[in-house]
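Asker: quick one, fold the following:
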Amino acid sequence: MRRFYINFLYTTIILSVLGSYACKNPINKYTSPKGYDFNKPDKFNMPSSLLEISGIAFRNDNSDTVYSIQDEDGKLFRQKWDVKKQYHMKFATKGDFEDLAILNETVFILKSNGTLYSFPFSETVKEETDKVKERKKLMPSAEYEGMYADAQSNKIYILCKKCDLDKQKKQVTGYVFVYKPEMDSLVSAGSFKLDLKQIKALKPKFKANLSPSALARNPKTNEWYVLSSVNKMLLVTDANWKIKEAHQLNSSMFNQPEGIAFDKDLNLYISNEGDEITDGNILKFSFHK
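Answerer: Reported below is the predicted structural model:
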């Protein structure tokens, strides 16, 4: 009987400690957007050439081939899902390349200073191309990381990461361009803003700041998904950029989230840069109704 009470006491103490820990570290601290479970990804580890993977994209939302770039080399990579062997095409010398988008028959790549590189999609199967067009000073001087191309409207959306006009206003500014393929030109179509004060209204404990690293649009709902690597956050907005959801990302899973894309089946993909310990990777989150 004495042993029973001792074991009972030990069990009670352990359960109390675990309960206290659970209260301080709730299992629902990290939430997921509707239709996805961020606790159950399909992880695709990148080869060493893509340790610093940044932007990712699919052509026509078809996920059989993943197109990607990395921060330092002016190369466009392509590979089959879950196959490490990759091919690449050189489009520029070294630089700070942050995101890419495939707009019908044209590839666009965003440099951190706002410069855009573009070339025909048909060039992607080559080892190098001399058909690159470099577009400078499309936007105010600032730091940019996120870009999305809408194949239906021929529009390109680019988000500031650090813009002077946003510093004191708790906002993030974005710019819209219409691509005219017949003239191979980009025409300004205005700007938009994310009101970061809406984050606090949804999640009072979250900071009302954001340094966007990527963005994508859900092809079914037209909601915008805005990713931030610096403070490990994912925002979901409506079509007019009103913030509807805010999700803190688990740093043990999202090492350095830099790219985001959807496929035609609404599966969500997020790329993460690696480091000295962790490989670069792409996490696939299957869509569930």
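Asker: alpha carbons only for contacts and neighbour counts from here, please
Answerer: OK.
Asker: can you give me the buried ones in the helix ranked longest in the chain?
Answerer: Counting residues, the longest helix in the chain under DSSP state H turns out to be helix 2-24. Judged by neighbour count (16 or more other C-alpha atoms under 10 Å), helix 2-24 contains no buried residues.
Asker: next secondary structure after that helix?
Answerer: Once the chain leaves helix 2-24, the next helix or strand it forms, by DSSP states H and E, is strand 42-45.
Asker: what packs against the longest helix of the chain?
Answerer: The contact analysis (3 or more C-alpha pairs under 8 Å, 6 or more residues apart in numbering; DSSP states H and E) places helix 2-24 against no helix or strand.
Asker: return the distance of it from the chain's centre.
Answerer: Remark: helix 2-24 is offset 43 Å from the chain centroid, using C-alpha atoms, centre = their mean, to the nearest Å.
Asker: what residues does that helix touch?
Answerer: By C-alpha atoms under 8 Å, 6 or more residues apart in numbering, no residue outside helix 2-24 reaches it.
Asker: which SS state does A201 fall under?
Answerer: With DSSP: H, G, I helix; E, B strand; the rest coil as the basis, the three-state label of A201 is helix.
Asker: what's in contact with the helix or strand containing L235?
Answerer: Using DSSP H and E, L235 falls within strand 233-237. For strand 233-237, contacts defined as C-alpha under 8 Å, 6+ apart pick out 33, 223-228, 243-249.
Asker: could you give the number of residues near L186?
Answerer: When counting by other C-alpha atoms under 10 Å, one arrives at 17 neighbours for L186.
Asker: so after the strand holding L235, what's the next helix or strand?
Answerer: Past strand 233-237, heading to the C-terminal end, the next element that is a helix or strand (DSSP H and E) is strand 243-248.
Asker: what are the contacting residues of that next one?
Answerer: Outside strand 243-248, the residues within contact range by C-alpha under 8 Å, 6+ apart are 29-33, 194-195, 198-199, 202-203, 232-238.
Asker: could you rerun that using 10 Å?
Answerer: In this structure, residues lying in contact with strand 243-248 by C-alpha atoms under 10 Å, 6 or more residues apart in numbering are 29-34, 194-203, 206, 223-228, 231-238.
Asker: what angle sits between the strand holding L235 and strand 243-248?
Answerer: Taking axes from the mean of the first three to the mean of the last three C-alpha atoms, to 10 degrees, one finds that strand 233-237 is oriented at 170 degrees with respect to strand 243-248.
Asker: and strand 233-237, how far from the chain's centre?
Answerer: Between the centre of strand 233-237 and the centre of its host chain there is 10 Å, according to C-alpha atoms, centre = their mean.
Asker: would you do the same for the sequence below? I want to compare the two.
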Amino acid sequence: MKSIFTLYIALIACIACAQKKEKTFTSPEGYDFNQPEKITLPHMLQEISGITFKDGEPHTLFAQQDEKGSLFYFNPDATKDMKAVTFGPEGDYEDLALTGKWVILLRSDGSFFTFPFSSTYPEQITAVKTEKLLPKGEYESLATGDDQKLYALCKQCAVDKDGKQTTGYTLQVSPNGTISQLTSFSIPTKNIKNVVSFKGKAFRPSALTKHPTNNEWYILSSINKLLVITDFSWKVKAAYALNPKLFNQPEGIAFDKQHNLYISNEAGNKGNATLLKFSYRKNK
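Answerer: Model prediction:
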């Protein structure tokens, strides 16, 4: 009887030890990154690479995937009713933004594809404005602020080859949809390293969005499995390691006007693409 009791105690100790060693992941204020609502996306969005809402309206999510020149739009709660419109040839499309009356999509080489926003679309859009404005490099992050300007981050650009900074560009959208480059800015990577480890990898942003009320930028890095938060002037405020079991390949990020946060994962080598919804919980 004593030996059974001793074995039981040892088993409990082993379980406690295993639980103690399990890595915990912290979350930004107002969210629980351990308890998302997980939405499985249809096959046509296996390579989903960017998401956004129009004025934060939660019933229609806009998305694109990085192999097709198509804009997808659907209610996150009814993905079977997804619709799509073709705007261009196949290509490596990485992110999108809706500003004013324009839909703007970013290709990885720094090219922009712009066409008017509409509540309904034909099967194909022919009046698409294409502009190559950003310096040579690879880009995956595009967003708009309350100022209606566009903000794009380098994923990998020659100007950042020393790894000390990540460069971004501010752009202006004119009333007729023409885009012009205004200024550049940078995020010192040491300011992120001071908060969380890169584990020997360079910082490679994969998506960008602005919080609807507090002027903070939320920056995803799929390669680094990180979420970085900066103020509106790109000063790093916080950084969070992401659980790879939930965030297998996070490539899209967006807020709705209720402050709910959405992060999309590409399917990767197996399974389906997913949309993770983190409901906002105001601290009392």
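Asker: need the TM-score between these chains.
Answerer: TM-score for the superposed chains, counting by TM-score structural alignment, normalised by the length of the second structure: 0.94, backed by 281 aligned residues with a C-alpha RMSD of 1.6 Å.
Asker: one step back: quick check: the strand holding L235 of the first structure aligns to which part of the second structure?
Answerer: Residues 226-230 of the second structure are where strand 233-237 of the first structure aligns, taking TM-score structural alignment as the criterion.
Asker: can you tell me what I14 of the first structure aligns to in the second structure?
Answerer: The alignment partner of I14 of the first structure in the second structure, by TM-score structural alignment, is L11.
Asker: then S141 of the first structure?
Answerer: Alignment note: S141 of the first structure maps to K136 in the second structure; criterion TM-score structural alignment.
Asker: counting neighbours, what do you get for its match?
Answerer: If you count neighbours by other C-alpha under 10 Å, K136 of the second structure ends up with 15.
Asker: list the contacts for it?
Answerer: Contacts for K136 of the second structure were tallied using C-alpha under 10 Å, 6+ apart; they are S108, D109, G110, C154, Q156, C157, A158, V159.
Asker: for M44 of the second structure, same thing?
Answerer: Residues in contact with M44 of the second structure (C-alpha under 10 Å, 6+ apart) are Q64, Q65, K68, F72, M82, A84, A273.
Asker: doesn't it lie inside a strand?
Answerer: No - inclusion of M44 of the second structure in a strand is not indicated when three-state DSSP is applied; the result is helix.
Asker: what does it correspond to in the first structure?
Answerer: Checking TM-score structural alignment: M44 of the second structure goes with S49.
Asker: same check on L105 of the second structure?
Answerer: Aligning on TM-score structural alignment places L105 of the second structure opposite I109 in the first structure.
Asker: so how far is S118 of the first structure from that match?
Answerer: For I109 of the first structure, the distance to S118 of the first structure (C-alpha to C-alpha, to the nearest Å) stands at 6 Å.
Asker: more neighbours, the two?
Answerer: With other C-alpha under 10 Å as the criterion, I109 of the first structure and S118 differ in neighbour count, and I109 comes out ahead with 26 against 20.
Asker: excluding chain neighbours, what is closest to that one?
Answerer: With sequence-adjacent residues excluded and distances taken as C-alpha to C-alpha, 6 or more residues apart in numbering, I109 of the first structure is closest to L100, at 4.3 Å.
Asker: tell me how far that neighbour lies from S54 of the first structure.
Answerer: As for L100 of the first structure, its distance to S54 of the first structure is 9 Å (criterion: C-alpha to C-alpha).
Asker: with F97 of the first structure instead?
Answerer: Taking C-alpha to C-alpha, one finds F97 of the first structure at 8 Å from S54 of the first structure.
Asker: overlap in contacts of the two?
Answerer: I69, Q70, D71, E72, E145.
Asker: what's the neighbour count on S180 of the second structure?
Answerer: S180 of the second structure sits with 17 neighbouring residues when counted by other C-alpha under 10 Å.
Asker: ditto for S68 of the first structure
Answerer: Using other C-alpha under 10 Å, S68 of the first structure has 25 neighbouring residues.
Asker: what about the strands in the stretch 51-200 of the first structure?
Answerer: When secondary structure is read from DSSP state E, counting those that start in this stretch, the stretch 51-200 of the first structure shows strands at 53-59, 62-70, 75-80, 87-90, 97-103, 106-111, 116-120, 133-135, 143-150, 155-162, 171-180, 185-195.
Asker: tabulate those (CSV), appending distance to M253 of the first structure.
Answerer: Listed next are the strands of the stretch 51-200 of the first structure as CSV, based on distance: least, C-alpha to C-alpha, whole Å:
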stretch, distance to M253 of the first structure
strand 53-59, 15
strand 62-70, 19
strand 75-80, 22
strand 87-90, 27
strand 97-103, 21
strand 106-111, 26
strand 116-120, 31
strand 133-135, 36
strand 143-150, 21
strand 155-162, 22
strand 171-180, 26
strand 185-195, 26
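Asker: for A261 of the first structure, which of the ones you listed is the nearest?
Answerer: In terms of C-alpha to C-alpha, the element of the strands of the stretch 51-200 of the first structure nearest to A261 of the first structure is strand 53-59, at 6.0 Å.
Asker: what about the closest one, how far off from the second structure?
Answerer: Once the two models are superposed, strand 53-59 of the first structure sits on average 0.7 Å from its counterpart in the second structure (mean C-alpha distance after the TM-score superposition for the first structure).
Asker: ok and that strand relative to strand 75-80, angle-wise?
Answerer: 60 degrees.
Asker: next, count neighbours for the aligned partner of G56 of the second structure in the first structure.
Answerer: Using TM-score structural alignment, the partner of G56 of the second structure in the first structure is D61. The burial count assigned to D61 of the first structure is 17, neighbours taken as other C-alpha under 10 Å.
Asker: is it true that D61 of the first structure touches Y269?
Answerer: No - distance between D61 of the first structure and Y269: 11.4 Å, which falls outside the contact criterion (C-alpha atoms under 10 Å).
Asker: joint contacts of those two?
Answerer: Counting by C-alpha under 10 Å, 6+ apart, the residues touching both D61 of the first structure and Y269 are A261, F262, D263.
Asker: wait, what's in contact with T31 of the first structure?
Answerer: When contacts are counted by C-alpha under 10 Å, 6+ apart, T31 of the first structure is found next to D37, F38, N39, L234, E245, A246, H247, Q248, L249, N250.
Asker: that one matches what in the second structure?
Answerer: Under the alignment (TM-score structural alignment), T31 of the first structure maps onto T26.
Asker: what's the mean deviation for stretch 180-191 of the second structure versus the first structure?
Answerer: After superposition onto the first structure, stretch 180-191 of the second structure sits on average 1.3 Å from its aligned residues (mean C-alpha distance after the TM-score superposition for the first structure).
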